[in-house]
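Undergrad: Sequence first, predicted model second:
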Amino acid sequence: MGTTAERTGDKAGPRTATPPDFRTALDDAAAAVAAALERLLPAPDGLHARVHEAMRYAVFAGGKRLRPFLVLQSARLFAVEREHAVRVAAAIEALHTYSLVHDDLPCMDDDDLRRGRPTTHKAFDEATAVLAGDALLTMAFEILADDATHTSAAVRCRLVRELALAAGSNGMVGGQMIDMLAPDKTFGADDVILLQRLKTGALFEFCCVAGAILGEAGAADEARLRDYARDIGLTFQITDDLLDVLGSTEKTGKAVGKDKDQGKATLVSLWGIDAARDKAQTLARHAVETLAPYGTTAAALQALPGFLLDRDS
């Protein structure tokens, strides 16, 4: 794939356009998961309608829907039934949204903007935001456990277990705990990589492995997709950190410069902008090579690393 390889030379040179098929696949994932969540989310009703409204406000705030894209494309490698993959994609987006709602709270990252508009606790209130996040988290497991997600109970149980591990204290929650401690700690690169692998990368791993689980593939496929997910997860986080240094609130839709203001170490602050960018490019190339055994079926997944390198929001 030219996107990453061609950019390893002149960093100031022209960017390689993202392949149109990738853009189509990304848009398709966003549309499919939006339609599924529209069906699955409860309609505001009853005395507790406010929490339903907050759930919908958070879920339909926009975003690239990268995690649903990963689920749908990894499932495509194993010819998984579309509706099964879409339901898993909806589950992961519900859980991801819960994490954003909680991360934005004053007791966590204390953010006022998310995707260019007021965060859920600003649009509603803190208590409603907590409850909306709780509801989205539990909804994710409700979706996975439903018979409609897969005919095999063993597959459904495996999905539930893998998502619980990815989202729990040794996954995303653990990463958030490390992140909260970061301003008062002196972290080296290994510490930052662990933080990022847990906080961001664990859900990426689930999304990629979910396709193999749904397709009842073997251990070798799962291992290959985990390797790919780890590479793109760190690529994503490095580019996110670069945006925090080089980006603008107008483009990113959220506050920038927060890591520096809070004294948090990042790979950008530890290595410098050029070395961090070089590392992201190396990871992106490796991610592309990892999926070579799947041929053209993996084309959209192979285009993703280049998209991550080029993103400005």
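TA: Yes, it's here. Here the structure is a predicted model, which is why all the values come from computation and not from measurement.

Undergrad: From here on, just use CA atoms for contacts and neighbour counts.
TA: OK.

Undergrad: Relative to Ala75, how far out is Leu234?
TA: Taking Cα to Cα, to the nearest Å as the measure, Leu234 falls 22 Å from Ala75.

Undergrad: which one of the two has more residues nearby?
TA: Taking neighbours as other Cα atoms under 10 Å, Leu234 and Ala75 compare with Ala75 leading, 26 against 23.

Undergrad: Excluding chain neighbours, what is closest to the more buried one?
TA: Nearest non-adjacent residue to Ala75, counting by Cα to Cα, 6 or more residues apart in numbering: Gly211, 3.7 Å away.

Undergrad: Next secondary structure after the strand or helix carrying the one you found?
TA: Secondary structure assignment for Gly211, by DSSP states H and E: helix 202-214. Going down the chain from helix 202-214, the next helix or strand is helix 219-246, by DSSP H and E.

Undergrad: Report the buried residues of that following helix.
TA: 221-222, 224-245 (16 or more other Cα atoms under 10 Å).

Undergrad: Against that first model, consider the following:
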Amino acid sequence: MNPLTDALTEGQQRVEAALQHALPDPALTPVTLHEAMRYAVLGGGKRLRPFLVYQAGALFGETGSALDAPACAVELVHAYSLVHDDLPAMDDDDLRRGQPTCHRAYDEATAILVGDALQALAFRLIAGAEVPDIASRLAMIETLSQAIGSRGMVGGQAMDLGAVGERLDAAELEDMHIHKTGALILASLRLGSLCTGLGGAAAREQLDRYGRCIGLAFQVQDDILDVSGDPATLGKVSGADARRDKPSYPGLLGLAEAKRFAMELRDEAISALDGFGAEADTMRALANYIVEREH
């Protein structure tokens, strides 16, 4: 058995159960909106961000139900971002995880409202999280809001849209992806640690460095898979970046150099965990998985 695979499966099952409970009953009015919310969230996925919440919490001694609210929140935000990214005004995708995208399965207006509702639900869950004190809950709200706003995920998406047809240098491309993809990954780790009220500034900085590295490595590998991945495995059409004339790491660096850069980021992420012991082994294995995955 693969310990990382087992841990990922356990994390997926845990957050799936929590999401099932957190999402509105599809029989409640407005029925179509609630059905579409569940369609967008419960259609599979790696559940990487909730997994990071659970792992960061465990690193500081918290493994209980206090982690479920932030784990669900980051996945709801991630799902909302995918629904909106897939819209015709954004990336205009027809497939997500091998299934019709939300606006294809329903309609564009419903998809927009799904994203809005998922984001609102995420903050409702964070506001009710089981944390040591109110200060920790406020810190979690601030962490998530900063990560997904104009200086985080949404800002990164704006930068991505503005970069179509442009030639970005390495620093500009990295800055875009640190916002678009990396900010929510980093926030997932911070939310898990905030649930505990433990861990000093030095330990949290190590965790931040790990998060920044795996967040960028994740995007580099996504760019690589868009060039060389199997559409049947990816669950979506490959080659989208080139067709849309979007900047990517293989386009900027070449495929071989992009792969080398991903490996450098993996190595830096692993070294960031040097101050932790065997309890961080799963997170070290995750850094390897991020650059070796095929979907």
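TA: Cool, the structure landed. Model, not experiment: these values are computed from the prediction.

Undergrad: Tell me which residues touch the residue nearest in space to the middle of the first structure, please.
TA: The first structure has Arg67 as the residue nearest its centroid, 4.7 Å off, counting by Cα atoms, centre = their mean. Residues in contact with Arg67 of the first structure (Cα atoms under 8 Å, 6 or more residues apart in numbering) are 89, 92-93, 203-204, 207.

Undergrad: Most neighbours among the residues you listed, please name it.
TA: Going by other Cα under 10 Å, Ala89 tops the contacts of Arg67 of the first structure with 32 neighbours.

Undergrad: so what's that one closest to, chain neighbours aside?
TA: Using Cα to Cα, 6+ apart, the closest residue to Ala89 of the first structure is Pro68 (4.3 Å).

Undergrad: which residue in the first structure lines up with Glu62 of the second structure?
TA: Mapped onto the first structure by TM-score structural alignment, Glu62 of the second structure lines up with Val80.

Undergrad: To clarify, my last question referred to Glu268 of the second structure.
TA: Glu268 of the second structure maps onto His286 in the first structure, by TM-score structural alignment.

Undergrad: Next: Leu186 of the second structure.
TA: Leu186 of the second structure maps onto Glu205 in the first structure, by TM-score structural alignment.

Undergrad: check contacts around the residue nearest to its match when sequence neighbours are not counted.
TA: Of all residues not flanking Glu205 of the first structure in the chain, Ala229 sits nearest, at 5.0 Å (Cα to Cα, 6+ apart). By Cα under 8 Å, 6+ apart, Ala229 of the first structure lies in contact with 201, 204-205, 208, 287.

Undergrad: Can you report how many residues lie near whatever residue of the first structure lines up with Asp91 of the second structure?
TA: Under the alignment defined by TM-score structural alignment, Asp91 of the second structure is paired with Asp109 of the first structure. Residues within reach of Asp109 of the first structure, counting by other Cα under 10 Å, total 15.

Undergrad: residues in contact with stretch 295-311 of the first structure?
TA: So stretch 295-311 of the first structure is contacted by 1, 3-4, 15, 18-19, 21-22, 25, 70, 73-74, 76-77, 232, 235-236, 239, 280-281, 284-285, 287-288, 291-292 (Cα under 8 Å, 6+ apart).

Undergrad: how about stretch 283-292 of the second structure: buried residues?
TA: 283-284, 286-288, 290-291.
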